[in-house]
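In: below are the sequence and a predicted model; questions follow.
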Amino acid sequence: MAMKVALLGCGAVGSEVVRLVDEQRSELATRAGTALEIAGVAVRRPERARGLPIDPALFTTDAMELATRPDVDIVVEVIGGIEPARSLTLAAIKAGKSVVTANKALLAEDGEAIHSAARAAGVDVYYEASVAGAIPLLRPLRDSLAGDRVQAVLGIVNGTTNYILDRMDSLGAGFAESLEEAQSLGYAEADPTADVEGFDAAAKAAILARLAFHTEVSAADVHREGITEVTAGDIASARDMGCVVKLLAICQRSADGSVGVRVHPAMLPREHPLANVNGAYNAVFVEAESAGRLMFYGAGAGGTPTASAVLGDIVAVSRNRLAEAQVVDSGGNGETRRVHPMGETVTRYHVALDVADRPGVLARVADVFAGNEVSIQNVRQVGHGEDAQLVIVTHMAPDAALGRTVEQLRALDMVRSVASVMRVEAFNDQ
C-alpha cells in the first residue's frame, strides 16, 4: 500500500517535490520501502497552479481538510510563515500524521509546541530543509553527534547576504549596488528585509542551537544584527587585517554551561574554512568535543536543492511509519540550559573612530578602553587632519563592556563619530 503524502503549498519548493516524486517513483519506492503517492496539493489559487505539471484533480483550497484527511500519512508543509502553517501543522499532528516542513520561522518561534505535540501523538516532525537547503546538516547534529558534546556551531546560513558581502569584498562594490545585483539574479527578494536584517539567519540559528545543545531556543533568544550598516571601509579594514566580513550565525556553549546564540556581521580570518565560502553558498562549521571540527557545505537555497532535502525527509518518515517507529526528538527535551544575553558574550572588536588630529587624543581614547577593562591589542591612525581615523582592535572582552566603551567614546569632544564597530571572530583562540 502506498504512503500517501499531502502537500501544503506548491511554490518553487512544492512543485519541485511533486516533480521529483513523479520522476523518481521507482527509486523512491525502493528507498522508502513503499510507493509514495501525492494525495493532494493545497493551494490558495488553483487557477495559478494549473500550468504546473500536476494533475489538476489533486488541487484543493481546503488545506485543513487535506492535512487531516484520514487516508493521508505524511503532511509536507512548504507554505512558510507562521499562520496558517502553525494551525495546519498542529492539526495534522493531532490527526496522527507525520510532518515534514521547511518552515524555519515556524520552528524558531513555536518549535517547542510542535515537538511536544508530536511526542504526544507518537509521530515524527522532520525539517532538514529548514536550514541550509540541500546540505545534510540537521540530521547529523541530531543523530550522528548524539553521543558527543557539541561546543560550537557557526556558519553562513543565508546565501543572499553572503553573495552581497562577497561582491563587496572581491569587487569593491557598495552594499546598495551588490544588493541590486543579487535581486537581478534572483538571490534576493524584492523586499530583502528578512535576509539583509538577519531575520532569516536568526531563525536558522535558533534551530541549530536547539539541536546542538539539546535545549529550547527560540528566535527571541537570538541576538540579531544585519548587514545594512557594513561599509566599504569595513571591508577594506578587514582586508588589511587579513580578514573577510561574513554574516555569521554563531551558537556557542560557555564554560558555565550556558549557551549564546547570535547573528551578526563579523571579521573572520581568511584562513578559516568559512572565509572561503563565496557567492550564494552556505556552509556550517561544527566543533565537537570528541569528533573535532566538521564542515558542511553546499547550496543553501533554491527550489530544487530544498526539495531534495524535503524528499529525503519524506523517505525517512515513510520508513519510520512502516516500522511503526518514531524518531525521538533530541532537541529541546533533554536539557535545560540558560541562553545568556549578548552582553555576556566574549569576543574581539574592531572599532573605527573619526577623531580630531591633535595631541592627547590617543591617550584619552585609551583611558576609556582601560576604564571599562577592555584591553587594546593594536591601534593605528589612518589619515591626518579632518580625515584622521583611529582604528583599534581589542583583545577578548565582554560585549557589555565594549558597549559601555563605545557610548563613552561618543561623548568625547575629540571624537567626531564612531564610524564602525564590528566583532572580530578568531575561533581558534576561544
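Out: Done, it's in.

In: CA atoms for contacts and neighbours, from now on please.
Out: Noted.

In: helices along the stretch 201-350 of the chain, start to end?
Out: With helices called from DSSP state H, counting those that start in this stretch, the stretch 201-350 of the chain shows them at 232-240, 303-322.

In: quick one: buried residues of the last one?
Out: Just to be clear, that refers to helix 303-322. 303-321 (16 or more other Cα atoms under 10 Å).

In: now do the SS call for the residue lying farthest from the centre of the chain.
Out: In the chain, counting by Cα atoms, centre = their mean, Pro359 sits farthest out from the average C-alpha position, at 46.0 Å. Classification of Pro359 using DSSP: H, G, I helix; E, B strand; the rest coil returns coil.

In: let's bring in a second one:
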Amino acid sequence: MTKTVGVGIAGLGTVGAGVVELLRKNGDRIARRCGSRIEVAAVSARDRARDRGVDLAGVTWHDDAAALAADPAVDIVLELIGGSDGIARAVIDAAIAAGKPVVTANKALLALHGSEIAEAAEAAGIALAYEAAVAGGIPIVKAMREGLAANRISRVYGILNGTCNYILTEMAASGRDFNDILADAQRLGFAEADPTFDVEGIDAAHKLAILTSIAFGSAVNFEAVHIEGIANVAATDIAYARELGYVIKLLAIARQTPNGIEQRVHPCMVPAEAAIAKIDGVFNAVVADGDFVDSTVYVGRGAGAGPTASAVVADVIDIVAGRQAPIFGVPSADMSRFEAVPMARHVGCYYVRLVVYDRPGVIAEISAVLRDERISIDSLLQRGRSENEPVPVVMLTHETEEAAMLRALEAFRRIESVIEPPRIIRIEEF
C-alpha cells in the first residue's frame, strides 16, 4: 500500500493555490517518483470565503497559520505566505520546534535570516528546502548545491527579476520610457500595484544573497549587497546601448575577487551577442561559472503559479524520498564569514552620459576631470553642434575603480555647462 504524506500549506495565494492544483493533477505521477502519495492535509489563509479556484473539500482549515505545525495530519509544512518576519517566521519556527520539515518560497526571510534558520533546522535534524525562493521554476538551488558541488564557483550572475526584465525588454522594443512601460506591466499583471521591491532591485538582491551563500559556502549576508534599480534607465540610454553594441539588463552578480566577494544588483550594459542579453520578457536566467564545468546557463520562468508551485513540490518530493543536502551547500558550522568588497572598490568599465551646453571648451573640461582621476576613454560620441543648445555626450571608459568614477561624476556636476545629473551604467563583458 502506498504511504500518504500530508502537507500543510500556510498561504493560499497564487503559489499556494498552484501547489494544491499541481498535487491534485499530477498526484499519481508524483507518487511513482517518491514512493508516497502527497496530499494536502491542512491549509491556512486570511480569508476563508475567497474563491481560489481549487477544491479544498475535506481539508482542515487553521485560522492560525503557525498551528499547522501541531496538526498531527501534517508531516511537512509549506510556508508560502512571504515577508521577512511576522507570521511567516512564526510558521517556520513552529515547524522546526515540532520537528517537521519545511518548504518555503520566502526569499526575503531567507536573505535576512537564512543562516540563523538553517542552524536551527540542522540542530533539530529536519530538512529546510527553498528551491522556489530563487528564480521560480528554474532548479538553480539544486543545480548549484548538488549538481555543481564538486566545483569551485568563481562567479554567479543572472536576471533574477522578471518584472524588471519585462520593462527593459519593452523599453528597448518600443523606445518608450520607464514609467509608461511600468504602467503597462501593472495592467498586464507583470508588476505589482506597489512595484518597489521589484524595480528598485530589492527582490533580485534577496535572491542573490541566497545564491551567494550556496556558491561560496558562506553565511547569507544581504546587508553586503549593493542595490540599484532601473527607474533611472532612460530610453535614451537603451538607444545608445544598442548603437554601441550592448543591451541593458538588471543583473545580480556575485563574484570572488582577490579582496573578497562582491555582491551587487544594478543595471548593466552587456554585449548584444552574450547569452544573457538574449533573455527577454518575464524570463529569468542564471549563469554559474565553475572551475571544472566552465559556464553553465539556466533559463526559465522566474515567477507565476505554475513554475513556482513546480519548485515547491519538487522540494516536497525530495524530502519524502529522503534526499537531503546541506541547506546552503555546507553545514552551518562550516559556513565562512566572507570579506565583503565595498562597491567603491569595484573595478570595471563604464558608460557615461552627460547633457551639456555645446560651448567651446566643454569637452576639454570633461577630459580634464577624467585625466585627474586617471580614467581613460575608450570611445566618445557627441551629437549636435548648435552653440548654447543642450546636447548629449556619451563616453565608454576603460577599466577604472568605482571610487574614481564617483569622484569624476561629482566633478562633472560642478561644470557649469553640464545641465543634467550625469548618468552611468556599468559595463559587464561576458
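Out: Looks like it came in fine. Quantities reported herein were computed from a predicted structural model and do not represent experimental measurements.

In: please state their TM-score.
Out: Here the superposed chains carry a TM-score of 0.94, computed using TM-score structural alignment, normalised by the length of structure 1; 422 aligned residues with a Cα RMSD of 1.6 Å.

In: now Ala172 of structure 2: closest residue in space that isn't a chain neighbour?
Out: Leaving aside its sequence neighbours, Ala172 of structure 2 sits nearest to Ile238 (Cα to Cα, 6 or more residues apart in numbering; 6.1 Å).

In: and Met3 of structure 1, what pairs with it in structure 2?
Out: Aligned by TM-score structural alignment, Met3 of structure 1 pairs with Val5 of structure 2.

In: contacts only, for that match.
Out: 36-39, 74-76, 320 (Cα atoms under 8 Å, 6 or more residues apart in numbering).

In: next, count neighbours for the residue nearest to Ala172 of structure 2.
Out: Residue crowding around Ile238 of structure 2 was assessed by other Cα atoms under 10 Å; the count is 24.

In: who's in contact with it?
Out: Counted by Cα under 8 Å, 6+ apart, Ile238 of structure 2 has contacts 171-172, 247-248.

In: need the max-distance pair from these.
Out: The span of the contacts of Ile238 of structure 2, defined through Cα to Cα, is set by Met171 and Val247 at 11.1 Å.

In: for these two, indicate the residue with more neighbours.
Out: Between Met171 of structure 2 and Val247, counted using other Cα under 10 Å, Val247 has the larger neighbour count: 26 against 23.

In: looking at the alignment, what corresponds to the more buried one in structure 1?
Out: Checking TM-score structural alignment: Val247 of structure 2 goes with Val244.

In: just Arg24 of structure 2 next, same as before
Out: Aligned by TM-score structural alignment, Arg24 of structure 2 pairs with Asp22 of structure 1.

In: element containing that match?
Out: Using DSSP states H and E, Asp22 of structure 1 sits within helix 12-23.

In: so what secondary structure elements neighbour whichever helix or strand comes after that helix?
Out: Per DSSP H and E, the first helix or strand lying C-terminal to helix 12-23 of structure 1 is helix 25-32. For helix 25-32 of structure 1, the contact count by 3 or more Cα pairs under 8 Å, 6 or more residues apart in numbering; DSSP states H and E identifies strand 36-42, helix 303-322 as packing neighbours.

In: and with 7 Å instead?
Out: Counting contacts by 3 or more Cα pairs under 7 Å, 6 or more residues apart in numbering; DSSP states H and E, helix 25-32 of structure 1 packs against helix 303-322.

In: the helix it packs on vs helix 12-23, what angle?
Out: With axes from the mean of the first three to the mean of the last three Cα atoms, to 10 degrees defining the directions, helix 303-322 of structure 1 sits at 60 degrees from helix 12-23.

In: if we can go back for a sec, and the match of Met3 of structure 1, how far is that from Tyr166 of structure 2?
Out: Remark: distance between Val5 of structure 2 and Tyr166 of structure 2 (Cα to Cα, to the nearest Å) = 39 Å.

In: next one: Ala66 of structure 2
Out: Taking Cα to Cα as the measure, Ala66 of structure 2 and Tyr166 of structure 2 are separated by 36 Å.

In: Pro421 is in contact with Leu409 of structure 2, correct?
Out: No: using Cα atoms under 7 Å, Leu409 of structure 2 makes no contact with Pro421, being 8.5 Å away.

In: of the two, who's got more company?
Out: The residue with more neighbours, out of Leu409 of structure 2 and Pro421, is Leu409; 20 against 13, by other Cα under 10 Å.

In: what lines up with that one in structure 1?
Out: Alignment note: Leu409 of structure 2 maps to Val406 in structure 1; criterion TM-score structural alignment.
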